[in-house]
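*Asks:* Model the structure of this input:
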Amino acid sequence: MKVILSRKGFDSKAGGIPSPILPDGTLLSLPIPAKCDELRYKDVYFDGVSFADILCQLKPKDNKIINWNCHLDPDIRLNSRKIKPANWSAGFGQISQAQGYLRNQQVGVGDLFLFFGWFRQTEGDFKDGTLRYVREAPNQHILYGYLQIGEMVSDSEKLQREYYWHPHSLERRAKENNNMLYLPTDTLTFNKNREGFGTFDFAEKYVLTKPGKSKATWKEIAALFPENICKNVRNSAKDGGIYYAGQWQELVLKENELSEEWVKSLF
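*Replies:* All right, here's what the predicted structure looks like:
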């Protein structure tokens, strides 16, 4: 089983604010803005409240982004839409250079995506409009979800016919040769008590960021050091930790006991 770290959600350029750690520990990843997509922030929901409303609370001075379309991908949270599409399935799409990297690493059925992003603790109540970031709360990279690959779909007609609700089924993506939709297994192959996709609630074991460091400087997790990465990467961290420069999307870990034991410890 290969393990793939996949960076998703708001960042400093796309969205501009951290995704919220809700007071109950929910890691609510905010999908990035995407003008060419069809889904809008007002169409995406969490616990009865639209993401547009949540964004209004976290970014009150920005009255434009709430009307934008968004790229809900990975789509791994149940009931994220007010009206659930018929035959909905969790899924994650990748395209272009990032998909080329996954293809070259022979990522396939049985391999596991771990999704992480930029998060910060919040307080207040998103249901009554008082959600806000906790002052002085750190910015952190945190693992927030997963998907173990059960099926891979790249056929343009099948994507548009059977997975019309996913952004990688839109014609402009579906017609690309290097476009792939990853669908989950029913349950994890190494833990039959867990579905093949899902989200995590906040726990220290999911925090990648090294305490006292900037969000992109990670803890010294053995499985995440350069020698265990299937890519030519350099640890640029100073004074301890792990730091990989650049705006990369995916990192494939080497297929070995070190990687598998680390992943199993997360579930």
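
*Asks:* use CA for all of it now, contacts and neighbours both
*Replies:* Fine.

*Asks:* Look through the chain and tell me its longest strand.
*Replies:* strand 140-153 (DSSP state E).

*Asks:* Just the buried residues of that strand, please?
*Replies:* Of the residues in strand 140-153, 140, 141, 142, 143, 144, 145, 146, 147, 148, 149, 150, 152 count as buried by neighbour count, 16 or more other CA atoms under 10 Å.

*Asks:* just stretch 75-93 next, same as before
*Replies:* Buried-residue list, stretch 75-93, by 16+ other CA under 10 Å: 75, 76, 77, 80, 81, 89, 90, 91, 92, 93.

*Asks:* still on that earlier bit, max pairwise distance over the buried residues of strand 140-153: which two?
*Replies:* Maximum pairwise distance in the buried residues of strand 140-153, criterion CA to CA, is 31.2 Å, between 140 and 152.

*Asks:* Isn't residue 119 up against residue 137?
*Replies:* No - using CA atoms under 8 Å as the test, residue 119 is too far from residue 137 to be in contact (9.9 Å).

*Asks:* Neighbour count: these two, which is higher?
*Replies:* Set side by side, residue 119 and residue 137 show more neighbours around residue 119, with 29 against 11, by other CA atoms under 10 Å.

*Asks:* quick one: residue 215 is in a helix?
*Replies:* No - going by DSSP: H, G, I helix; E, B strand; the rest coil, the assignment for residue 215 is coil, not a helix.

*Asks:* For residue 262, see how far away it is.
*Replies:* 20 Å (CA to CA, to the nearest Å).

*Asks:* between these two, which one's more packed in?
*Replies:* Of the pair residue 215 and residue 262, residue 215 is the one with more neighbours under other CA under 10 Å, namely 20 against 15.

*Asks:* structure for this one too, so we can compare:
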Amino acid sequence: MKLVLSRKGFDQGSGGAPSPIFEDGSLFSIPIPDGRTRQRYGDMRHGLHDIGEVVSHLTKGRYTGRSPAHVDPDLHKERIDRRDGWRPAFGQTGAAQRHLENQGVGTGDIFLFFGWFRDVSRNVDGIWRPTPGGRDIHAFHGWMQIGEVLDLSSGRATDWLHYPWLCDHPHVSRGAEPNNTIYIASETLALPGCIASAVAGGGRMSRLTEATTLTAQRQPKKSVWSLPDWFAPDSGRSLSYHVDHNRWTTTETGVNLKTVGRGQEFVIDIGDDKRALDWVSALITSAI
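*Replies:* Alright, predicted model coming up:
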């Protein structure tokens, strides 16, 4: 089994602002902007919060509730009205998809989606802003085990018409595009001996926990992560783009990793390692 640590949501390059950690500890990963889609930030809600308003405030008006959003990965069923049969799905293309192919990612493998988050709160004027002195971190916000892989590179609607609920996904309307691919979640998560079958094959992590926090404690840079020691190259396996041993430091609890500046998909083959499977299980169940 392979794990894919997949960077998704607002960041400095796409959106220019963090996604919010609200005062109740809940997370909302803001999708990146995309002028080719029909979904709008103003159509999104998180509890009682208007995400269009949050986006407008955090980006200082660069994007508003009327701005279109690239909702991908699409993990949250209640975000909009759905057709029957809906399942979580994630699309990829270009160099990032070629990397997934070269790493042999396919059915049964698991995406763990992460992004940039900051604590936010309303100031005295009612404007959402990063909370002074609050957390500024990378954190996991969703998961998806691959149940099916669809090749949409031809641009033909017949490639996805057996899955009519995909009609709202941003990757089905791109036309002919080399290696345009959609990964569809399995019905349930299958980690033998680790997790009950009642857990969905994909979903969002709705709250921040110690387990879902990637950034190491007392680190000034959010790109320095705390991970279990089996991630490190010395374990006999390697995380793609991070094979340089100088990026890894042993700690009392595992390893710290200085992550690469850019990159979307980082892949590690965990095989049937019980330690790794237990870690994935604990990660997901801590935040749903």
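
*Asks:* hang on, the earlier thing: inside helices: which ones of the buried residues of stretch 75-93 of structure 1?
*Replies:* Among the buried residues of stretch 75-93 of structure 1, no member is found in helices (DSSP state H).

*Asks:* could you dump those residues to a markdown table with distance to residue 253 of structure 1?
*Replies:* Formatted as a markdown table, the buried residues of stretch 75-93 of structure 1 follow (distance: CA to CA, whole Å):
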| residue | distance to residue 253 of structure 1 |
| --- | --- |
| 75 | 23 |
| 76 | 22 |
| 77 | 25 |
| 80 | 30 |
| 81 | 33 |
| 89 | 26 |
| 90 | 23 |
| 91 | 21 |
| 92 | 18 |
| 93 | 19 |
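
*Asks:* from these, which two are the most distant?
*Replies:* Between all members of those, the farthest pair (by CA to CA) comes out as 81 and 93, at 17.9 Å.

*Asks:* Give me the aligned partner of residue 110 of structure 2 over in structure 1.
*Replies:* Applying TM-score structural alignment, one finds that residue 110 of structure 2 aligns to residue 112 in structure 1.

*Asks:* nearest spatial neighbour of its match, skipping sequence neighbours?
*Replies:* residue 148 (4.2 Å; CA to CA, 6 or more residues apart in numbering).

*Asks:* Just tell me what that neighbour corresponds to in structure 2.
*Replies:* Per TM-score structural alignment, residue 148 of structure 1 is aligned with residue 145.

*Asks:* list the helices and strands the longest strand of structure 1 packs on?
*Replies:* strand 112-123, strand 179-184, strand 197-199 (3 or more CA pairs under 8 Å, 6 or more residues apart in numbering; DSSP states H and E).

*Asks:* Which of the three states applies to residue 35 of structure 1?
*Replies:* From three-state DSSP, the assignment for residue 35 of structure 1 is coil.

*Asks:* Quick one: neighbours of the closest residue to it other than its chain neighbours, just the number.
*Replies:* Of all residues not flanking residue 35 of structure 1 in the chain, residue 69 sits nearest, at 5.4 Å (CA to CA, 6+ apart). By other CA under 10 Å, the residues close to residue 69 of structure 1 number 20.

*Asks:* What lines up with residue 195 of structure 1 in structure 2?
*Replies:* By TM-score structural alignment, residue 195 of structure 1 lines up with residue 200.

*Asks:* dump the residue contacts of its match.
*Replies:* 186, 187, 188, 189 (CA atoms under 8 Å, 6 or more residues apart in numbering).

*Asks:* ok, so of those, who is nearest residue 129 of structure 2?
*Replies:* Scanning the contacts of residue 200 of structure 2 for proximity to residue 129 of structure 2, where the rule is CA to CA, the winner is residue 189, at 36.3 Å.

*Asks:* Leaving out chain neighbours, which residue sits closest to that closest one?
*Replies:* residue 201 (4.2 Å).

*Asks:* could you list every residue that touches that neighbour?
*Replies:* 88, 143, 144, 145, 146, 147, 185, 186, 187, 188, 189, 190.

*Asks:* Can I get those in JSON lines including distance to residue 273 of structure 2?
*Replies:* Converted to JSON lines, the contacts of residue 201 of structure 2 look like this (distance: CA to CA, whole Å):
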{"residue": "88", "distance to residue 273 of structure 2": "26"}
{"residue": "143", "distance to residue 273 of structure 2": "19"}
{"residue": "144", "distance to residue 273 of structure 2": "19"}
{"residue": "145", "distance to residue 273 of structure 2": "17"}
{"residue": "146", "distance to residue 273 of structure 2": "19"}
{"residue": "147", "distance to residue 273 of structure 2": "21"}
{"residue": "185", "distance to residue 273 of structure 2": "22"}
{"residue": "186", "distance to residue 273 of structure 2": "21"}
{"residue": "187", "distance to residue 273 of structure 2": "23"}
{"residue": "188", "distance to residue 273 of structure 2": "20"}
{"residue": "189", "distance to residue 273 of structure 2": "17"}
{"residue": "190", "distance to residue 273 of structure 2": "14"}
